[in-house]
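1. the following comprises the amino acid sequence and a computationally predicted model.
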Amino acid sequence: MASIHSTALVDPAAELDGSVTVGPYAVIGPRVRIGAGTTVGAHCVIEGRTTIGRDNRFFQFSSIGAAPQDMKYAGEDTELLIGNRNTVREFCTFNTGTVQDGGVTRVGSDNWVMAYVHIAHDVQLGDHCVLANNATLAGHVHVGDWATIGGLSGVHQFVKIGAHAMIGFQGHVAQDVPPFMTVDGNPLTARAVNLTGLRRRGFSAERQAVIKQMHKLLYRSGLTLAQAQQGIEALKGTQPEADGDIDSMLSFLAAAERGIVR
């Protein structure tokens, strides 16, 4: 049996692994499924059609799986999916999806989510991301793996943030942020390559050099975006171990719908 505090309210229809811990005054709804080793802190509310994986930790007072803050929402059956080993600090709000998108808000695994973070409807958050205090992701935002979003930053709806990108403190993110880049300010400006993050993740000097060249083509050469993309394509084969990074950048740029931060 799960360890459920006597003051918690857990609907009998909820599916909790026997190793789940539920703290005082938490409320868990009938359509919630929680995997092994997950801890739900005091006063958390987990509702809606919400599926949570293994070994997550939800600190006190978070609201997980509530209906989307979208005026078009009319009670459709949408869901929230959360992976494994995420840390979710105090007063976070994660909403379910909408039928205007795929109907699913998705949070990956191994993310570090600090206090007061908002993850809106249909957000797709990757793995190993860091969201600092009060970061706010509006509806339909996509965030790649290993991205970092600084405190008090706001991300506009439908924006895409590439893998390994870093958003600085109080970033006003209204356009897509390419992979590997560090951006900050209001208006948002691309500053440099996120070298600190890449080094921490074991990127070789050769891969870093190619990513620096992509940054130069995008931001320091006076090229149009189309010309920069051609230059990035031409880098393929110069350092074969970086070809995957080049493909990631080209795929991101081809899919950018709001324009990129430049």
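-> That came through, no problem.
2. contacts, neighbours, all on C-alpha from now
-> OK.
3. was I right about Leu225 contacting Leu218?
-> Yes: the criterion here is C-alpha atoms under 8 Å, and Leu225 meets it with Leu218 at 6.9 Å.
4. if you count surrounding residues, which of those two has more?
-> Leu218 (24 against 16; other C-alpha atoms under 10 Å).
5. who's in contact with the more buried one?
-> Contacts for Leu218 were tallied using C-alpha atoms under 8 Å, 6 or more residues apart in numbering; they are Leu225, Ala228, Gln229, Arg262.
6. same check on Leu195?
-> Phe180, Gln208.
7. cool, and Ala163?
-> Per C-alpha under 8 Å, 6+ apart, neighbours of Ala163: Val143, Gly144, Asp145, Trp146, Ala147, Pro178, Pro179, Phe180.
8. now, of those, which are buried?
-> Neighbour counting by 16 or more other C-alpha atoms under 10 Å classes Val143, Gly144, Asp145, Trp146, Ala147, Pro178, Pro179, Phe180 among those as buried.
9. make sure Pro68 is actually in contact with Gly97.
-> Yes: assessed by C-alpha under 8 Å, Pro68 is found in contact with Gly97 at 6.5 Å.
10. before we go on, here's another structure to hold up against the first:
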Amino acid sequence: MNQPLAYVHPGAKIAKNVVIEPFTTIHNNVVIGEGTWIGSNVTIMEGARIGKNCSIFPGAVISAVPQDKKFNDEETTTEIGDNTTIRECVTINRGTKDRMKTVVGKNCWIMAYCHIAHDCIVGDNCIFSNNSTLAGHINVGDYVILAGMAAIQQYCSIGNHAFVTGGSMVRKDVPPFVKAGREPLSYVGINSIGLRRRGFNVEKIREIQDIYRILYQKNYNNSQAVAIIEAEMQATAERDEILEFIKNSQRGIMKGYFSSN
């Protein structure tokens, strides 16, 4: 860690085997775990809590104050889980009094030029491709993939195992296990490839497909579809996760896609 061309505030708590490259600045009230590598020209500001074995590439800015006019210099944090990679020029802002923290989970891969705004909670094992942007107060589940240049509106939620196609504008909540695409953003099927890769068997994938057929392809409104799913589909962890997501949605879930042909 003894890099004379980097500045590390004496109040920062840095594990002994952290590598800090030249021209990086680490402010006060920062904690960095064992085995983490921090590239050149990174800025890590007050409130950062970075886990073990992370990689942070040049130009990233972690835990800058929120881009929120309501922010009143409250003491908040940015928390990054173990084994997460943050590529070039990513910006992650710390929380406000709403949640007091911004969180990126374990084993995530945040590619170049992504932005994660204040009070976002991102789960584990997520992949955000280049230039993906999260506004404030967003919830992202585990194993979510955002393709390049996806933009998520504030207060939206994205469920576990969802896939959002490149260039998408996400204005509504995206339920678990689905693929989201087109404009306006719509249901375009379940994320069957991702689910297979993560060990979901054929029967489980078919069950999830059947649930979403009721929700999106039978011309029911959401309340009718939920009632039918509860009445006709066997109670499983996946069924209940989907139903809970729909019932708890604050912005409303994205619509189904209906062809004009």
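-> Now that the structure is in, tell me what you want to look at. Nothing here was measured: the structure is a model prediction, and the numbers come from that model.
11. and Ile32 of structure 2, how far from Gly123 of structure 2?
-> Going from Ile32 of structure 2 to Gly123 of structure 2 by C-alpha to C-alpha, to the nearest Å gives 19 Å.
12. compare the two (neighbour count), which wins?
-> Ile32 (24 against 21).
13. aligned to Glu207 of structure 2, what sits in structure 1?
-> With TM-score structural alignment defining the correspondence, Glu207 of structure 2 maps onto Val210 in structure 1.
14. how about the strands in the stretch 151-261 of structure 2?
-> 151-152, 157-158, 163-164, 169-170, 178-181, 186-190, 255-256 (DSSP state E, counting those that start in this stretch).
15. turn those strands into a markdown table, including distance to Lys16 of structure 2.
-> Formatted as a markdown table, the strands of the stretch 151-261 of structure 2 follow (distance: least, C-alpha to C-alpha, whole Å):
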| stretch | distance to Lys16 of structure 2 |
| --- | --- |
| strand 151-152 | 38 |
| strand 157-158 | 37 |
| strand 163-164 | 38 |
| strand 169-170 | 42 |
| strand 178-181 | 43 |
| strand 186-190 | 45 |
| strand 255-256 | 51 |
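16. a markdown table for those strands, including mean neighbour count?
-> Shown next, in a markdown table, are the strands of the stretch 151-261 of structure 2 (neighbours: other C-alpha atoms under 10 Å):
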| stretch | mean neighbour count |
| --- | --- |
| strand 151-152 | 23 |
| strand 157-158 | 29 |
| strand 163-164 | 28 |
| strand 169-170 | 22 |
| strand 178-181 | 24 |
| strand 186-190 | 21 |
| strand 255-256 | 18 |
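17. to Asn41 of structure 2, which of those strands lies closest?
-> Closest to Asn41 of structure 2 of the strands of the stretch 151-261 of structure 2 is strand 151-152 (C-alpha to C-alpha; 26.2 Å).
18. about what we covered before: which of the contacts of Ala163 of structure 1 map to contacts in structure 2?
-> Contacts conserved in structure 2 for the contacts of Ala163 of structure 1, counting by both residues aligned by TM-score structural alignment, their matches' C-alpha atoms under 8 Å: Val143, Gly144, Asp145, Trp146, Ala147, Pro178, Pro179, Phe180.
19. any idea which of the contacts of Leu218 of structure 1 is the one closest to Ala192 of structure 1?
-> Closest to Ala192 of structure 1, out of all of the contacts of Leu218 of structure 1 and judged by C-alpha to C-alpha, is Arg262, at 11.4 Å.
20. if I look at the closest one, how far off is Arg200 of structure 1?
-> From Arg262 of structure 1 over to Arg200 of structure 1 (counting by C-alpha to C-alpha), the distance is 26 Å.
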